[in-house]
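Undergrad: Sequence and predicted structure below; questions after.
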Amino acid sequence: MANVPHLKIEDLKVSIEDKEILKGVNLEVKGGEIHAIMGPNGTGKSTLSAAIMGHPNYKVTGGDVTLDNEDVLEMEVDERARKGIFLAMQYPSEISGVTNADFLRSAINARREEGDEISLMSFIREMDKQMGALEMDESFSHRYLNEGFSGGEKKRNEILQMMMLKPRLAILDEIDSGLDIDALKVVAQGVNEMRSPELGVLIITHYQRLLDHITPDFVHVMMQGRIVKSGGPELAKRLEAEGYDWIKEELGIVDETVGAEI
């Protein structure tokens, strides 16, 4: 199927301020799949998401990242977004003077061919539909982007952006952080509704509670800047019950951290 995305990461190495954080990550995410990455703090999880998206503070020192056999690392950040890579950030930025509606319509049109911009009425209908699914008040469309939003409102807004932009690869970096159980269920429902062969999802999380609502196909454990173990949903349940010590003991890992993630 031509529309099924395929992200391939091979031996990816990334440094920040001359400190190596990722030390050879290998991972493949295909359309229709949900992958969860778990691991202790400081092991490189958020570094991976930032490197895929092209954050300028993160220097790729080795390896490859491709999307549908195209070299992602050679793309500018805006080109990565136009190719369909989406990052829902742990700490979304506030932008004064730009409304949610204006931001989203501009972002949608930026991914379309010139002359094929979304009509205002089509945009409004789609935004109303997706905001309803996320139980967001209609006033959110007119508020400045994330300005004055609570943590939970920011996370819902990130999922709204994903639902409107319809990416090919969605990276959700600790999207469950700071959410109460009701908000968590709504956010998870939004992700589940988008599940399709045309979307690959990479979830970075510390907690099983999110995976109770979004069942992953694959769970990966990251330690010392590498993926050291992979399995199915049962792996996340065992981590919740037993922690990470059994993996460290199994693999002979003494110090699981590689430095603070930024």
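TA: Ah, there it is.

Undergrad: C-alpha from now on. contacts and neighbour counts both.
TA: Fine.

Undergrad: For the stretch 101-250 of the chain, just list every one of the helices.
TA: Here the stretch 101-250 of the chain has its helices, by DSSP state H, counting those that start in this stretch, at 120-133, 151-165, 181-194, 208-211, 233-242, 245-251.

Undergrad: buried residues in stretch 57-64?
TA: 58-60, 63-64 (16 or more other CA atoms under 10 Å).

Undergrad: Closest one of those residues to Leu202?
TA: Nearest to Leu202 among the buried residues of stretch 57-64, counting by CA to CA, is Asp64 at 17.3 Å.

Undergrad: isn't there a helix covering that closest one?
TA: No - counting by DSSP: H, G, I helix; E, B strand; the rest coil, Asp64 falls outside a helix, being strand.

Undergrad: Next, the contact list for it, please.
TA: When contacts are counted by CA atoms under 8 Å, 6 or more residues apart in numbering, Asp64 touches 8-12, 71, 73.

Undergrad: mind redoing it with 10 Å?
TA: 8-13, 25-26, 71-74 (CA atoms under 10 Å, 6 or more residues apart in numbering).

Undergrad: for comparison:
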Amino acid sequence: MSLEIKNLNVQIGESPILKDFSLTVPKGEVHAIMGPNGTGKSTLAKALAGHEDYEIASGEALIDGNSIVGAEPDDIARAGLFLAFQYPSEIPGVTIANFIRAALQARLPEGENLKATEYYKTLYGRMDELKMDRSFTSRAINDGFSGGEKKRCEILQMMMLDPSYVIMDETDSGLDIDALRIVAEGVNKMRGPDRGFLVITHYQRLLEYIVPDYVHVMYDGKIVKSGDKNLALELEEKGYDWVKEELAVNA
């Protein structure tokens, strides 16, 4: 069982961004994608989540063998995919507790209702794990939140929705070291044989806390190099120029 991407070509308007992009993320594994700005990392995340601005021109994206190409974002979420945003949106007037409760209710069979007592018991337990004050439940989604609070809110949603596959689109962006550790702890608690992670990041520091099974370098819309966690250390030390030089030599 896996999140499988085969020869995916994605464009914005007439501009091609992803070019025959292929990657398989099996359940139980954490894959990290690194690469310079403008190489298509966030495009990959948004296209897989069904964002309307990103047109999948060709190729396949499968969750456990079922295609999600052309599916609506809510159907993709029900299929088991969760996207943690780089820049989470503010939703004034909608509290965290009501938002997550509505998301969970939407996944239940018609006529079945979420039990409030069990819901809040689980919610508070997850908030305690993330060191979130329980007063957060009555705050509007990301409204007036700091960068760290927004990212913790994203991880709280992930933990409550219990997806099969998680894409983290530069979740470390804007976090101080303490917030980074708390977010990473939440992710590590979710690691296991029934869940796969795709972690998109610019910096190796996140991967010190969420240690990946595989690291991939993305350049010009596709993966050009793969390795283990040591590849991230090499990128941190040398930057990306040496990868570009390798590509030029092998062209």
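TA: Structure received. Remember, predicted model here, so these are calculated numbers, not experimental data.

Undergrad: Test my guess that Gln157 of the second structure contacts Asn98.
TA: No - judged on CA atoms under 10 Å, Gln157 of the second structure makes no contact with Asn98 at a distance of 11.5 Å.

Undergrad: aligned partner of Asp114 of the first structure in the second structure?
TA: Wrong residue type there; residue 114 of the first structure is Glu, not Asp. When the second structure is aligned by TM-score structural alignment, the residue opposite Glu114 of the first structure is Glu110.

Undergrad: For its match, grab the count of nearby residues.
TA: Neighbours of Glu110 of the second structure under the rule other CA atoms under 10 Å: 8.

Undergrad: I'd like to know how far it sits from Ile182 of the second structure.
TA: Applying CA to CA, to the nearest Å, the value for Glu110 of the second structure to Ile182 of the second structure is 36 Å.

Undergrad: ok, now Lys6 of the second structure?
TA: 34 Å.

Undergrad: Comparing the two, which residue is more hemmed in?
TA: Ile182 (20 against 15).

Undergrad: so the more buried one sits right up against Lys131, yeah?
TA: Yes - look at Ile182 of the second structure against Lys131 with CA under 10 Å: they come within range, at 7.6 Å.

Undergrad: Residues that sit against both of those two, list them.
TA: Common neighbours of Ile182 of the second structure and Lys131 (criterion: CA under 10 Å, 6+ apart): Arg152.

Undergrad: Could you pull up the residues touching His216 of the second structure?
TA: His216 of the second structure is in contact with 23, 31-35, 200, 222-229, 231-232, counting by CA under 10 Å, 6+ apart.

Undergrad: what's the closest of the helices of the stretch 101-250 of the first structure to Asp78 of the first structure?
TA: Smallest distance to Asp78 of the first structure across the helices of the stretch 101-250 of the first structure (CA to CA): 13.7 Å, for helix 151-165.

Undergrad: More neighbours: Gln157 and Asn98 of the second structure, which one.
TA: Taking neighbours as other CA under 10 Å, Gln157 of the second structure and Asn98 compare with Gln157 leading, 23 against 15.

Undergrad: any idea what that one aligns with in the first structure?
TA: Counting by TM-score structural alignment, Gln157 of the second structure corresponds to Gln161 in the first structure.

Undergrad: Gln39 of the first structure maps to what in the second structure?
TA: No, residue 39 of the first structure isn't Gln; it's Gly. By TM-score structural alignment, Gly39 of the first structure lines up with Gly35.
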